[in-house]
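In: Following is a predicted model, sequence given first.
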Amino acid sequence: MRAGEVEPLGTVANVITVARTLAGVGLGIAALAAGSWHLLIAAYACYWIGDICDGIAARRRGQETIFGAVFDVVCDRACTTVAAAAFVALEPHAAWPIALFLIQFCMLDTMLTLAFLYYPGVISPNYFARVDRPIYQWNWSPLAKAANTSVVVLLCLVGAIVPALLWAAAMTVVKVISLHRLYAIRHGRVEARPSSPGASAP
């Protein structure tokens, strides 16, 4: 976008974000109230599939905006928190890995994900490789996104509580290291390793 241009709000991507958040949160609350695994799985499906779809829509339609990126971050946390509450209510043994996951995702990961706002010209975390390739690879490459947002839940679903706790701890370490590197870059203590200006996440 050109400097001073007002970002559009009613993009297809933002509409998808609204729809998947309403569906994800609504189904998550329903799962919590009814004690239903089926509703909880539907909530996660709406959240994860919708999150993929809004990103694809934004990129393919040329509708990526700073507002859309921040909106997506906020909605992700809303869906995750509600679904996590329902998950723990249904499976109390998953409380510790889910709690650790929420701490790293809603606190550490949120701070990292919004760090793109420091850098003019970087419209979302998907382009953070233009600032620093290592931080991007650890946090927003397709593999990193999948590892951070789904593995703990899937491990808990199959009853692998200890592996889920260990995975959540590992992801927390990644976030702490990433935040430390970002802080060092911002204060000139470490030299950033940007990729080419055209780099972006697929």
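Out: Okay, I see it. Numbering: from 1, shown residues only.

In: C-alpha from now on. contacts and neighbour counts both.
Out: OK.

In: Can you name every helix or strand that the helix or strand where Y183 lies contacts?
Out: Element membership for Y183, per DSSP states H and E: helix 161-186. Helix 161-186 makes packing contacts with helix 95-103, helix 109-113, helix 133-139, helix 151-157 when contacts are defined by 3 or more C-alpha pairs under 8 Å, 6 or more residues apart in numbering; DSSP states H and E.

In: mind putting those helices in JSON lines, mean neighbour count and distance to E7 included?
Out: Output for these, formatted as JSON lines (neighbours: other C-alpha atoms under 10 Å; distance: least, C-alpha to C-alpha, whole Å):
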{"stretch": "helix 95-103", "mean neighbour count": "20", "distance to E7": "31"}
{"stretch": "helix 109-113", "mean neighbour count": "19", "distance to E7": "20"}
{"stretch": "helix 133-139", "mean neighbour count": "20", "distance to E7": "25"}
{"stretch": "helix 151-157", "mean neighbour count": "19", "distance to E7": "34"}
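
In: could you dump the ones you listed to TSV with distance to I41?
Out: Output for the helices and strands packed on helix 161-186, formatted as TSV (distance: least, C-alpha to C-alpha, whole Å):
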stretch	distance to I41
helix 95-103	15
helix 109-113	23
helix 133-139	25
helix 151-157	10
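
In: also this one, for the comparison:
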Amino acid sequence: MTSTPLAVRPALLLAMPNRITLVRTVIAMALATYAFYTGELLWLVIGYVAYWFGDSLDGWVARRRNEESLSGAVFDIVCDRACSFLLAAAFMATYPDTIGPLAIYLAQFGVLDTMLTFSFLLWPWMLSPNYFYKVDRPIYVWNWSKPAKAMNTGAVVVSLVVAGQTGAHWLPYTVAIAACVVKIVSSYRLVQILCGRQAATPGEPRS
């Protein structure tokens, strides 16, 4: 008896949200590369704006057009890491003083946050981490609510700019370490829930 291969859905893979993800990633990475070449802060800022705006836009379009998909969520997560790492590398190459806090940020974002974000795959019915509140609201609030996303992707970069203008070089270290602590606490809570040592607290995305 021969098995029937899984049906391929190219229309879903080529849906508008995925196209936006691809375009914003190419643009952000191209700007990061040019920032490497020129060493100018302006191109880094434009690159981060393109990354953040595109990251918000693809999710909004997916929900508006009812085109959310597992493949789209995974693609978005991978592209976020590609953009963040190249932009951060350009930042560190241009401004060596940022290496310390950005190294802490990349460690938590590249390892802890990545593992947390992909944990939604453990629940087959969940399309993306945006619905993790149905499993555990505290982990969702700490990591994927709108304020948490803003803090996770922008707080360290903004604090670096502020530190460059004010000389408060302790600020980006504080922000990066605080973000790392949040990921450690979230990871511990997730493991406790998965092992049955702690009850999950499902709820609504907003209080």
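Out: Alright, I've got the coordinates. Just so it is clear, the structure is predicted and the values come from calculations on it, not from any experiment.

In: tm score of chain vs chain?
Out: For this chain pair, the superposition-based TM-score is 0.93 by TM-score structural alignment, normalised by the length of structure 1; 195 aligned residues with a C-alpha RMSD of 1.4 Å.

In: re the thing from before, of the helices and strands packed on helix 161-186 of structure 1, give the one that comes closest to V70 of structure 1.
Out: helix 109-113 (8.8 Å; C-alpha to C-alpha).

In: And the closest one, how far out from the chain middle?
Out: Put simply, helix 109-113 of structure 1 sits 8 Å off its chain's centre (C-alpha atoms, centre = their mean, to the nearest Å).

In: Now that helix on structure 2. Mean distance?
Out: Averaged over the aligned pairs, helix 109-113 of structure 1 sits 0.3 Å from structure 2 after superposition, using mean C-alpha distance after the TM-score superposition for structure 1.

In: so where is that helix in structure 2?
Out: Taken onto structure 2 by TM-score structural alignment, helix 109-113 of structure 1 occupies residues 113-117 there.

In: Please list the residues outside the matching stretch that contact it.
Out: I77, P129, K183, S186, S187 (C-alpha atoms under 8 Å, 6 or more residues apart in numbering).

In: tell me, the host helix or strand of D55 of structure 2 lands on which residues of structure 1?
Out: Here D55 of structure 2, judged by DSSP H and E, is contained in helix 41-64. Matched against structure 1 by TM-score structural alignment, helix 41-64 of structure 2 falls on residues 37-60.

In: The matching stretch against structure 2, how far on average?
Out: Averaged out, stretch 37-60 of structure 1 is 0.7 Å away (mean C-alpha distance after the TM-score superposition for structure 1).

In: Can you get me a residue count around the aligned residue in structure 2 for A184 of structure 1?
Out: By TM-score structural alignment, A184 of structure 1 lines up with Q192 in structure 2. Using other C-alpha atoms under 10 Å, Q192 of structure 2 has 14 neighbouring residues.

In: which element follows the helix holding D55 of structure 2 toward the C-terminus?
Out: Scanning onward from helix 41-64 of structure 2 (DSSP H and E), the first element met is helix 70-94.

In: Tell me if I'm right that C156 of structure 1 and L166 touch.
Out: No. Counting by C-alpha atoms under 8 Å, C156 of structure 1 stays clear of L166, with 11.5 Å between them.

In: Report the separation between F101 of structure 1 and T17 of structure 1.
Out: 22 Å (C-alpha to C-alpha, to the nearest Å).

In: which among the contacts of stretch 113-117 of structure 2 gets closest to V111 of structure 2?
Out: Nearest member of the contacts of stretch 113-117 of structure 2 to V111 of structure 2, counting by C-alpha to C-alpha, is K183, at 9.7 Å.

In: Check the alignment and tell me where that closest one lands in structure 1.
Out: Counting by TM-score structural alignment, K183 of structure 2 lines up with K175 in structure 1.

In: what about its match, how many neighbours?
Out: By other C-alpha under 10 Å, 24 other residues sit near K175 of structure 1.

In: Contacts for stretch 118-138 of structure 2, please.
Out: With C-alpha under 8 Å, 6+ apart as the criterion, stretch 118-138 of structure 2 contacts 68-70, 73-74, 117, 139-141, 144-145, 200-205.

In: Look up the closest residue to L160 of structure 2, ignoring the ones flanking it.
Out: Excluding its sequence neighbours, the residue lying closest to L160 of structure 2 (C-alpha to C-alpha, 6 or more residues apart in numbering) is P172, at 5.5 Å.
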